[in-house]
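> give me the fold of what follows.
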Amino acid sequence: MADYSFFSNRECEFFPCHDNVDPDDFNCLFCYCPLYTLGDRCGGNFRYTEAGIKSCENCGIPHSKGGYRYVNSKFPELNELAARNRSKD
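So this is what the prediction gives:
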């Protein structure tokens, strides 16, 4: 794995913040998931709370071994969403 695609911060008080990813392979690079804004198109194991808030506590995609590659594969969708938001201004 390339140096730029993996970072693990075992010193973090929340490490590991998801129980479904092996701590030895836990990638902290996307501490805050850039796919959150895609809503139900992110591809992760999420749920919406009763208050309508997206909860990603059961998703480990951005923190997994293949997470960097997966997140990058979704950037065309993020770009499309950003373009639509720009056109609303």
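
> alpha carbons only for contacts and neighbour counts from here, please
Will do.

> grab the most central residue of the chain for me.
Cys33 (3.0 Å; C-alpha atoms, centre = their mean).

> residues near the nearest residue to that residue once chain neighbours are set aside, how many?
The shortest distance from Cys33 to any non-neighbouring residue, by C-alpha to C-alpha, 6 or more residues apart in numbering, is to Pro62 (6.5 Å). Pro62 has 24 neighbours, counted by other C-alpha atoms under 10 Å.

> Proceed likewise with the subsequent sequence, for comparison:
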Amino acid sequence: MSDNYKFFRHDNCEYFPCHKVKDKETFNCLFCYCPLYFLENCGGNKSDFNGVKDCSNCLIPHSKNGYDYIINKIREVNKEKRAKNNLT
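Have a look, this model is predicted:
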């Protein structure tokens, strides 16, 4: 199976690219909204702006390995929750 499902670029989006980047060709739009936003310790380059998480300096979801990072992080968090609730 190919890895094509891990990458999508939406050149026609009015917000493309939504972050300042050097190379638009490798900018991944698959996770337009980061699924890790709800995690306090997402591993990304975030800051706090009056209690609001600001991810504008984070490119993890838009990077070449972003898909793998996000999927692994979700698995890790789910594993921790199962262990905490004795569901392993």
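
> can you give me the TM-score here?
Put the two chains on top of each other and the TM-score (TM-score structural alignment, normalised by the length of structure 2) is 0.81; 81 aligned residues with a C-alpha RMSD of 1.9 Å.

> that older thread, tell me how far the residue nearest to Cys33 of structure 1 lies from Arg84 of structure 1.
Remark: distance between Pro62 of structure 1 and Arg84 of structure 1 (C-alpha to C-alpha, to the nearest Å) = 24 Å.

> how about Gly43 of structure 1?
Distance from Gly43 of structure 1 to Arg84 of structure 1, by C-alpha to C-alpha: 20 Å.

> okay, these two: which has more neighbours?
Taking other C-alpha under 10 Å, Gly43 of structure 1 and Arg84 do not tie; Gly43 has more neighbours (15 against 11).

> show me what the longest helix anywhere in structure 1 is packed up against.
Taking DSSP state H as the criterion, structure 1 has its longest helix at helix 75-87. Applying 3 or more C-alpha pairs under 8 Å, 6 or more residues apart in numbering; DSSP states H and E, we find helix 75-87 of structure 1 packed against no helix or strand.

> contacting residues around that helix?
Identification of contacts with helix 75-87 of structure 1 by C-alpha atoms under 8 Å, 6 or more residues apart in numbering yields Leu35, Thr37, Leu38.

> in that helix, what's buried?
Leu78 (16 or more other C-alpha atoms under 10 Å).
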